[in-house]
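Novice: coordinates only, sequence not included:
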């Protein structure tokens, strides 16, 4: 991990520890104030616990032009981004995506779409709906390894993170607390529950919390849709296509709408925000990932709406290309931050448990 980033984060954390004005802002500050000295692992944990709501920056009296020049959101964002790249497997892929995320996302989607177009020779000519373009067996053969690879890669990455931050044996109570904090995005509500200053220093808003929830729950609904369809296909011998009022369709459509709205609203908020308060070199990677996830959802909705038209084959290969690109790039994109954040919240729950009488 880059020593200069850790050194700057350590300097700012020590000043914040002496001031303590922002103690009630989010989970970062109780964890920060519990330490007297900060190891590299402590700083990595604090960085991944930070949700970059930026309220502490706008409240701070020691930001530039003060000689201390504090910018804790940026210092932690730099360490956080560097930790994701350091722990990623393989590291080179993570660094490349953060540098040129938009270009890599577009090229990967188009490349896989062309491969799917060529793979139509494998299609089951007697299939219904999408399976008339690409057979069910071909889809399984392609997407099952693509689904397992990011799980294995993220597993290795999180294991490295857990060791680096001094994580201990897990307890159910730690996981319950961490999942609860992640489910309601508590750390994006601000110290007083009014929201954060991500868009404007003088305006508290819950917008960023709301779009994060839309993206998270939209993704979970889409995942649930795929899972239910898999059980119906293999467990009950009920193959696709499914009707509008079927459970896979209801879950998938609602999840897709939430994802589209959440992703495009998140891009809008990022374009309005001050880049100086985040990891500037990761801007392309963040926009690339959000755009890719939004396109996966949008192409899926268009595919459903135009599935009976001549546009269906072209839409299908684009959608499948986007889904495959999303899966394979997940360990190296901003998608990984959700897993790291959950690990950081779990680690913090351990800290709270050990320090609570």
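Specialist: Yep, that arrived. Keep in mind it's a predicted model, so treat the numbers as computed, not measured.

Novice: could you use CA atoms for every contact and neighbour count after this?
Specialist: Noted.

Novice: what are the boundaries of the strands in the stretch 1-150 of the chain?
Specialist: Listed in chain order, the strands found in the stretch 1-150 of the chain under DSSP state E, counting those that start in this stretch amount to none.

Novice: how about the helices in it?
Specialist: Listed in chain order, the helices of the stretch 1-150 of the chain (DSSP state H, counting those that start in this stretch) span residues 3-19, 28-33, 40-49, 55-59, 72-87, 91-99, 101-118, 136-164.

Novice: the stretch 251-357 of the chain too?
Specialist: Taking DSSP H, counting those that start in this stretch as the criterion, the stretch 251-357 of the chain carries its helices at 283-305, 312-329, 336-355.

Novice: right, and those - which one's nearest residue 33?
Specialist: Closest of the helices of the stretch 251-357 of the chain to residue 33 is helix 336-355, at 12.0 Å (criterion: CA to CA).

Novice: ok, which of the helices of the stretch 1-150 of the chain comes nearest residue 257?
Specialist: Here helix 101-118 is closest among the helices of the stretch 1-150 of the chain (CA to CA), at 20.7 Å.

Novice: turn the helices of the stretch 251-357 of the chain into TSV, columns for mean neighbour count and distance to residue 94.
Specialist: Rendered in TSV, the data for the helices of the stretch 251-357 of the chain read as follows (neighbours: other CA atoms under 10 Å; distance: least, CA to CA, whole Å):
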stretch	mean neighbour count	distance to residue 94
helix 283-305	21	9
helix 312-329	22	9
helix 336-355	19	10
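
Novice: switch these over to TSV; also include distance to residue 130.
Specialist: Written out in TSV, the entries for the helices of the stretch 251-357 of the chain read as follows (distance: least, CA to CA, whole Å):
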stretch	distance to residue 130
helix 283-305	10
helix 312-329	7
helix 336-355	30
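
Novice: comparison target, given below:
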């Protein structure tokens, strides 16, 4: 019987030979295919996350398989520190890095319009900062040109920018972001359509997403970050960020309902539901993004793709600025600087929504789609025939 090392070596050789034939795959996609064939021979990490049981249902890995598995990976790092073939071994198996590089490929390949995806890929932080600053400056100049000076608005935001104008501006930006994300996810789904989801598959996916299950690491003790020690910090900061964002979104939705359904116009009292949700959402978002930024700086160099740091940081900075400017605006909304603060906050929020389809926000959407694919797939019998 062949040893595990011999099986893995044979898988590595086959994978390298197959790269010559499978020219349709990019260099990064070929690397994932090579690594998955080695992992298929080993299977030590089979119980770590959804990637490895999904991997075992395949003998070969085409482009759609590679994209699916890459987005199923949550980059917890557990497999890297457990792998006997990780660098400096000659096989150089680094699942987190290979998967991260392919995930970036999916963000760009499925981006719509594609030129925007390529631009953000190369200059994520620069594009984010320039867009936020440019939009904020545009709104400040527009305010001065319209009113001739900073309007004395008290706490009334609509005395600075009329409600209908804000609804139009953000409606257009939000609709564009939703359309671009929808087109991208549709293309991703059609690449390897597993069929219609059942209620149980959808329910399982919702639970996995809301609990961030796969940020618990291979043993449920958390992720690896700067070393092989397990920590739940990454999962907790993701929770702060995720639910902080949802609370801010809920605040906007409630305020919209107040305005259109009940004819209750802003400004709302500090004790009102929109302000309560927005305040706690902003504080949660600020804490989460601050923590993720620090963890990103400390991350082990073999985890993920260092070339994506600009994209990672760009999204984190926009979220952080959204929370910070929103909280400052709330605290100073009855002062003379409120109009300028409002223009800056709105510029940052518009930049955030405009870049959602091309930055790290997209990874949450694609990951959700991948988790749903896996939930559907594992409920079907495997097509592989196992011979004794």
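Specialist: Good, I have the coordinates. Keep in mind it's a predicted model, so treat the numbers as computed, not measured.

Novice: so which of the helices of the stretch 251-357 of structure 1 comes closest to residue 188 of structure 1?
Specialist: Set against residue 188 of structure 1 and scored by CA to CA, these come closest in helix 336-355, at 12.5 Å.

Novice: okay, that closest one sits on what stretch of structure 2?
Specialist: Across structure 2, the stretch matching helix 336-355 of structure 1 (TM-score structural alignment) is residues 362-381.

Novice: let me know which of the helices of the stretch 1-150 of structure 1 is the nearest to residue 294 of structure 1.
Specialist: Using CA to CA as the measure, helix 101-118 is the one of these that comes nearest residue 294 of structure 1, at 11.9 Å.

Novice: report the inter-axis angle for that closest one versus helix 136-164.
Specialist: If you take axes from the mean of the first three to the mean of the last three CA atoms, to 10 degrees, helix 101-118 of structure 1 sits at 150 degrees to helix 136-164.

Novice: need the contact partners of helix 101-118 of structure 1.
Specialist: Applying CA atoms under 8 Å, 6 or more residues apart in numbering, the external contacts of helix 101-118 of structure 1 come out as 97, 284-289, 292, 314, 317-322, 324-325.

Novice: the same query, at a cut-off of 6 Å, please.
Specialist: Taking CA atoms under 6 Å, 6 or more residues apart in numbering as the criterion, the residues outside helix 101-118 of structure 1 that touch it are 284, 285, 288, 317, 318, 321, 322, 325.

Novice: and for stretch 227-236 of structure 2?
Specialist: For stretch 227-236 of structure 2, contacts defined as CA under 6 Å, 6+ apart pick out 81, 215, 221, 222, 223, 224.

Novice: which one of these is nearest to residue 114 of structure 2?
Specialist: Here the nearest of those to residue 114 of structure 2, counting by CA to CA, is residue 215; it sits at 29.8 Å.

Novice: just give me the match in structure 1 for the closest one.
Specialist: So, by TM-score structural alignment, residue 215 of structure 2 is matched to residue 188.

Novice: for residue 187 of structure 1, which non-adjacent residue is closest in space?
Specialist: With CA to CA, 6 or more residues apart in numbering as the criterion, residue 187 of structure 1 has its nearest non-adjacent residue at 5.4 Å, and that residue is residue 26.

Novice: aligned to that neighbour, what sits in structure 2?
Specialist: Matched to structure 2 by TM-score structural alignment, residue 26 of structure 1 sits across from residue 49.

Novice: gap between its match and residue 78 of structure 2?
Specialist: Remark: distance between residue 49 of structure 2 and residue 78 of structure 2 (CA to CA, to the nearest Å) = 9 Å.

Novice: compare those two (neighbour count), which wins?
Specialist: Comparing residue 49 of structure 2 with residue 78 by neighbour count (other CA atoms under 10 Å), the higher total belongs to residue 78, at 26 against 23.

Novice: aligned to the more buried one, what sits in structure 1?
Specialist: By TM-score structural alignment, residue 78 of structure 2 lines up with residue 55 in structure 1.

Novice: kindly report the same for residue 174 of structure 2.
Specialist: Using TM-score structural alignment as the criterion, the counterpart of residue 174 of structure 2 in structure 1 is residue 147.

Novice: just give the nearest non-adjacent residue to that match, would you?
Specialist: Once its chain neighbours are removed from consideration, residue 147 of structure 1 has its nearest residue in residue 327; the separation is 6.1 Å (CA to CA, 6+ apart).

Novice: quick one: map the one you found onto structure 2.
Specialist: Going residue by residue (TM-score structural alignment), residue 327 of structure 1 aligns to residue 353.

Novice: can you check residue 261 of structure 1 too?
Specialist: Residue correspondence, TM-score structural alignment: residue 261 of structure 1 in this structure matches residue 287 in structure 2.

Novice: pull up the gap between residue 270 of structure 2 and residue 247 of structure 2, please.
Specialist: Residue 270 of structure 2 sits 16 Å away from residue 247 of structure 2, going by CA to CA.

Novice: cool, residue 216 of structure 2 as well?
Specialist: The span separating residue 216 of structure 2 from residue 247 of structure 2 equals 23 Å under the rule CA to CA.

Novice: contacting residues around the residue nearest to residue 258 of structure 1 when sequence neighbours are not counted?
Specialist: In this structure, residue 258 of structure 1 finds its nearest non-sequential neighbour in residue 218, 4.8 Å apart by CA to CA, 6+ apart. With contact set as CA under 6 Å, 6+ apart, residue 218 of structure 1 has these partners: 255, 258, 259.
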